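Asks: starting from these lines, generate the structure:
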Amino acid sequence: MRSWLDEMQMSTSVDTASVRAAYEDVRSDSTDTQWAVFKFDGARITCVDTGSDFDKFKEHFSENERAFGYMRIQTGDEMSKRQKFIFITWIGPSVNILQRAKMSTDKAVMKNIVSNFAAELQLDQISEIDLKYFIEELNKAGGANYGTGVREN
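Replies: Next up, the predicted model:
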């Protein structure tokens, strides 16, 4: 039986097919998929779910695990709407120090596939998994909004 230390010492791999398919699904304009969640199955990262309901996305992150999220969010003002993407690294507050330390290299492995995003966040509190916060971060990354606040009909 392997211990958690044995698993930590194994190099991380990625289920490339499931991760790439989910990534492309979120990026596609022809599907309703707004997000994907990637988690560890031992030392292998795989896509565990995709969807469009933000509450279901949020349910995937718990205090004692590490995960990644990728999300499509519509931003802009009344003058122009655009799709932006955000990459999330989740390290729950109860994750041990060795697993925390390993996330920087695990994130680099993920970014070989999940490579196109306007903002990147590393979160460690459930309260930070908030759609308004994500939109604010994407707006900061996207520069100025030039709208007047009023849409002409």
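Asks: drop to CA atoms for contacts and neighbour counts, all remaining ones
Replies: Noted.
Asks: number of residues surrounding the closest residue to F134 other than its chain neighbours?
Replies: Spatially, and ignoring its direct neighbours in sequence, F134 is nearest to I86 (7.6 Å; CA to CA, 6 or more residues apart in numbering). Per other CA atoms under 10 Å, the neighbour tally for I86 reads 20.
Asks: let's see this one next to it:
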Amino acid sequence: MAALKRTVDLSSEEIQQAWQDVRSDAAETNWVLLTYGDNGEIILCGKGSGGLNEMRKKLKDNQIYVGVIRVRAVDDYGSQRAKFVYINYVGVAV
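Replies: Below you'll find the model as predicted:
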């Protein structure tokens, strides 16, 4: 694995679109997963609408990942809000 960069570049269209999708109330997307490419750059590993179970299928033991899952929170009065869960995963073989 290449040396990791100190700056993070999330400007690729693919990453930007995935982030917009996971944040959108209109989109089905409820998770996005990023990892490091061969040159140490941040790349989109996947996105989907199947929640944590679907995201987990993308994880490999020899990689580092950063992910976000969108969940729906309901309070005692029935008000619903989107909440975002940040996930940092370091595989056991890293």
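Asks: would you pull the TM-score for this pair?
Replies: Once superposed, the chains reach a TM-score of 0.81 (TM-score structural alignment, normalised by the length of the second structure), with 89 aligned residues with a CA RMSD of 1.8 Å.
Asks: map the residue nearest to F134 of the first structure across to the second structure for me.
Replies: When the second structure is aligned by TM-score structural alignment, I86 of the first structure is paired with V85.
Asks: so the residue nearest to F134 of the first structure makes contact with L131?
Replies: No: I86 of the first structure is not in contact with L131 according to CA atoms under 8 Å; the separation is 10.9 Å.
Asks: pull the distance from the longest helix along the second structure to the chain's centre.
Replies: Ranked by residue count and defined by DSSP state H, the top helix of the second structure is helix 13-23. Distance of helix 13-23 of the second structure from the chain centroid (CA atoms, centre = their mean, to the nearest Å) equals 10 Å.
Asks: mean per-residue distance, the helix or strand that the residue nearest to F134 of the first structure is a member of to the second structure?
Replies: Per DSSP states H and E, I86 of the first structure falls inside strand 81-91. Compared with the second structure after the fit, strand 81-91 of the first structure shows a mean deviation of 1.0 Å (mean CA distance after the TM-score superposition for the first structure).
Asks: ok so, going back, tilt between the longest helix of the second structure and strand 80-90?
Replies: 140 degrees (axes from the mean of the first three to the mean of the last three CA atoms, to 10 degrees).
Asks: what helices or strands is helix 13-23 of the second structure leaning on?
Replies: strand 31-36, strand 42-48, strand 64-74 (3 or more CA pairs under 8 Å, 6 or more residues apart in numbering; DSSP states H and E).
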